[in-house]
Structures are given as C-alpha cells and as structure tokens.
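1. sequence first, predicted coordinates after that:
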Amino acid sequence: MPHVRPFRFGIITDGAPNREEWITRAREAEDLGYSILLQPDHYTNEFFPLASLMAAADATKTLRIGTLVYNNDLRHPVLLAKEVAALDMLSGGRFELGIGAGWNRPEYDQVGVPFERAGLRIERLEEALQILKQSFSDETVNFTGKHYIVTDLNVTPKPIQRPHPPIVMGGGGKKFLSLAAREANVIGLHIKVNDNGTVDATENIEDTLTEKVGWIREAAGERFSSIELNILISGFALAQSQQEAAEQYIRERKLTDATVEQVLANPYVMLGTTEQMVERIQRWRERLGVSYLVIRAQYMRAFAPVVAQLAGK
C-alpha cells in the first residue's frame, strides 16, 4: 500500500505595514496550525524574504519559513546559497528553499534584466541548482557551465538541514516539472504561464493536474515516493452556496467569459463550506498525492477550520 503523506498547510504573504503586524501574523499562523510562512520574491513586494523571514522565525517556536519562490535570475547561486544557509542555521533548521526560473516579464523590464526564452531560464536554473547543492555540502565548489563558473570556493556557513534545506519548485510546463522531479523535494502543481504573461484557460481543470503528476512520476523514477506535492490556492471564499460564491467570484474579477462550472472546477479556487473543502482536499490526496496546500494570508483565518480538521492527518 502506498505511503500516505500527512496534510500540511502554509500561508503566503508579501509583507506587512509594520513590524508589529508582521510578527502578529506569523504568531497567529503558528497558533492556527499552519506549518509554514512563505514569501514570494518580487521587486513589488513590501518585504524581500531574507530579513522578514528571519524576523518571523525569531518570533515563533515551530513555524517553518520559506520562499515561494526565489527568482534565480535575480541572484548569483553562491550568494543565494550563503543567504539560505544562514537563514537555516539562524532559524534552527526551519527554512525551505523555493526557487524558480522567473516568469514575470514586466518585472524584468522594470530593472533592465533581459527576459530570455523559458528554455534558457530553465537551463540556467538547472546549473544554479548544482552550485547550490555543492555549496550546502562539505566539498569545495568547482563548477563550469554555460551560465556560471565557480572555482575552488569553500562556501560558508552550512545549513543545519542536511544534505540541504528542502528544495521547493513549482511550475506548469513539462520541461520545468521534469527538472523539479529530478532535483526538488517539494513540487508545486501550477498553471503554465506563457512568456507573454497569458494563461491557457484549459490549465484550470483538475485533469491537467493528473497530467502534470504523470510528468513528475515519469521523470522522478524511484524518487517519486519521496516528493511532496503542493497546490497554491489563489482564490477562496467560505460560503454556504458554491453557486453563489462562484457567481460573486466571476463578478468581482470581471471574468465575462467564465461560467460557474468552470470556476468550481478550477483547482486553484476554493469555494464553499468547510466540509466541501475538506472533502475536495482529501480527494486530491487520494487521486493525485497532493498533501501540502498554501493559501494567501488574507484567507488565513477563514481557512483555519480546514487546517484544524486535516493538518497532520
């Protein structure tokens, strides 16, 4: 019988107006049963991850911290390895390294970083992962690739979690998910974003998740059973009527071409009662192996009853 991984839940947030509110948010997440507080990595964020995640770790006892996700194109992998190892060491081994190839073209344009084709960005990330893993090890880093060269470098400090903090990668395309299957400990099942920022509406159905899990299973081989699968919930409403909640969701987002049925089928949107959500999440684990869900911080309290029923089970 296949191993059933316990459920865990995280919140993602890009900052807070002040220190007191940030600390309160982290402590409340811990008290409500969330296992991890996550931050994205964009220039438009209120906070960048390094300082704010360390503050959250200092203010809590067991809450894990992580990025969802660092943009590989914004930092040299050696510098990132030093930041990550320090965060892991100073937090007592509570850090999870989410990293991606970058996807938000306007952000690249704002700071003058070339936004190259997806294949090249993924190729660069693949090299960066090798440097990161070498940096976390006890060996001297020597690497020569197409995009990076590192020579005779002893990278310190070292992380507490060995061989390295959990590596989290999320994506929607086969090439990226296949890389994640070979390199990551946690894989997020996301929609595929095109280079022009558009998303194919056919991505927003559960059948695409089945296909993506298949790609991961094929590329991971024997290590598939050790991989934790994740979904990021971007839309949420606690409601007695799923129909009414879906109609409101369409109105608020001005989705003129969307139907109620399409919204309710979207795996990245969670609408309905606590019981309906619990049933859906349990079905995802049974059907897809998904056991780790992340929800946006503004929904943290409303989603807490779901966490209370499922976390750790």
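-> All right, it came through fine. Residues are numbered from 1 along each chain as shown.

2. can we go C-alpha only for contacts and neighbour counts from here?
-> OK.

3. in the stretch 201-313 of the chain, which spans are helices?
-> Assigned by DSSP state H, counting those that start in this stretch, the helices in the stretch 201-313 of the chain fall at 206-220, 242-252, 260-265, 274-288, 300-310.

4. turn the ones you listed into JSON lines, including distance to V78.
-> What follows is these, written out as JSON lines (distance: least, CA to CA, whole Å):
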{"stretch": "helix 206-220", "distance to V78": "26"}
{"stretch": "helix 242-252", "distance to V78": "43"}
{"stretch": "helix 260-265", "distance to V78": "42"}
{"stretch": "helix 274-288", "distance to V78": "35"}
{"stretch": "helix 300-310", "distance to V78": "34"}
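
5. one more to weigh against that first structure:
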Amino acid sequence: MPRKPVKTALYAPPIGRDVNAWREQLRRLDDSGLTAVSVSDHFLVGRQDPIAALAAIATSTRRLRVMALVLCNDYRHPVITHHAAATIDVLSGGRLDLGLGAGYLAAEYAAAGLPYDEPGQRVDRLAESVEVIKALFTDQPVHHEARPTR
C-alpha cells in the first residue's frame, strides 16, 4: 500500500512592526517542507485581518497552501467572502484552502456589536453562505433568495 505524505500546518506568525522579517519567516516556512500556513478570524486575540494576511502570505510564498482556518461567516457577507477568496486564490496560484465557520465566541460578537444567535441559526446562515459562495465559483449566474430565519 502506498504511503500518503504527511501534511503539516502551522498558524502564520503574527505580523509585527518589521514586515520584511515576517516575510522572511514565511519564506523559511515555505522552504521547510511544511504543507500549509493558516490564519484565523479572531479580532480580540491577534492583530491581523485574516483576508489581508492571507493575501500577503500568498504573495510571500510560492509552495505553501494558504489556509483560512476559519473565517467566521457572520463577520462578512458571502459575496464579499467569495470576492476575497477568489482574489487570494489567484494571488497564490490556486493554493487557497477556504475554511468557513459559524462563529462561537460570544465576546467577539459583542465587541463587534453583532447579535449572538443560537447555534442552529448561525449554522443555518453558514450553510446558506456556503451554497452562495460555491455557486459564485462557477461560471453560471447566481440567483439567491435568502431563507427566512428561525
């Protein structure tokens, strides 16, 4: 039985004041044999916007998979998420892995002034967004009518 290669990922190093040093860290990770570098979507812990960070990682590396692990669905409209993901995928030469989640940190919702709905509602919104985002990655026109909330 053929052996599958081991896949490894790390969170991207935090962006500091010395952006050139940060890019050099990414280049070393790119050369290390690591499989992927990921960025999460938490604004109370961490100081980098995940979309901007993923774009910068995409242009600073040549081989590593670039992972959104994960973007919170409720922080962005699905059309905006698609637009950003499509741009990062082009910048990375097709290396983006887009992870989406329903959101779970009540404190971040409160800090952003967003309602923290029940888990089922958040999951329903996520499922609807995934449908829209996947459809936008096709060549077909997308017509979508939002589902009523619970």
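-> In hand now; what should we look at? This is a predicted model, so every value here is computed, not measured.

6. TM-score for this pair?
-> These two chains, once laid on top of each other, score a TM-score of 0.89 by TM-score structural alignment, normalised by the length of structure 2; 147 aligned residues with a CA RMSD of 1.9 Å.

7. now do the residue nearest the centre of structure 2 against I57 of structure 2, distance only.
-> By CA atoms, centre = their mean, structure 2 has its centre lying nearest to A68, at 2.6 Å. Distance of A68 of structure 2 to I57 of structure 2, given as CA to CA, to the nearest Å: 11 Å.

8. after superposition, how close is the longest helix seen in structure 2 to structure 1?
-> Counting residues, the longest helix found in structure 2 (DSSP state H) is helix 119-136. Following the fit onto structure 1, the mean deviation recorded for helix 119-136 of structure 2 is 0.4 Å by mean CA distance after the TM-score superposition for structure 1.

9. check which helices and strands that helix sits against.
-> When contacts are defined as 3 or more CA pairs under 8 Å, 6 or more residues apart in numbering; DSSP states H and E, helix 119-136 of structure 2 packs onto helix 78-91.

10. in TSV: the helices of the stretch 201-313 of structure 1, plus mean neighbour count and distance to L97 of structure 1.
-> Shown next, in TSV, are the helices of the stretch 201-313 of structure 1 (neighbours: other CA atoms under 10 Å; distance: least, CA to CA, whole Å):
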stretch	mean neighbour count	distance to L97 of structure 1
helix 206-220	18	19
helix 242-252	17	32
helix 260-265	17	30
helix 274-288	16	23
helix 300-310	17	22
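
11. buried residues of the longest helix of structure 2, list them for me.
-> R122, V123, R125, L126, A127, E128, S129, V130, V132, I133, A135, L136 (16 or more other CA atoms under 10 Å).

12. just stretch 47-58 of structure 1 next, same as before
-> Under 16+ other CA under 10 Å, the buried positions of stretch 47-58 of structure 1 are F47, F48, P49, L50, S52, L53, M54, A55, A56, A57.

13. what strand or helix carries the last one?
-> Pointing back at A57 of structure 1 there. For A57 of structure 1, the element it lies in under DSSP states H and E is helix 49-59.

14. what's the mean deviation for the helix or strand following that helix versus structure 2?
-> Scanning forward in sequence from helix 49-59 of structure 1 by DSSP H and E, the next helix or strand is strand 64-67. The superposed strand 64-67 of structure 1 is, by mean CA distance after the TM-score superposition for structure 1, a mean 1.1 Å from where its aligned residues fall in structure 2.

15. so which bit of structure 2 is strand 64-67 of structure 1 matched to?
-> Counting by TM-score structural alignment, strand 64-67 of structure 1 pairs with residues 65-68 of structure 2.

16. how far away from the center of its chain is the matching stretch?
-> When distances are taken as CA atoms, centre = their mean, to the nearest Å, stretch 65-68 of structure 2 is centred 7 Å away from the chain's centroid.

17. can you list contacts of it?
-> The contact list for stretch 65-68 of structure 2 (CA atoms under 8 Å, 6 or more residues apart in numbering) reads 35-41, 50, 54, 57-58, 92, 95-100.

18. how about stretch 275-283 of structure 1?
-> Residues from elsewhere that reach stretch 275-283 of structure 1 (CA under 8 Å, 6+ apart): M270, L271, S291, V306, Q309, L310.

19. re the thing from before, the helix holding A57 of structure 1 vs structure 2 - mean distance after superposition?
-> Following superposition, helix 49-59 of structure 1 is found to deviate from structure 2 by 1.9 Å on average (mean CA distance after the TM-score superposition for structure 1).

20. who are the packing partners of that helix?
-> helix 19-31, strand 36-39, strand 64-67, helix 77-90.

21. what angle do that helix and helix 19-31 make?
-> Here helix 49-59 of structure 1 runs at an angle of 60 degrees relative to helix 19-31 (axes from the mean of the first three to the mean of the last three CA atoms, to 10 degrees).
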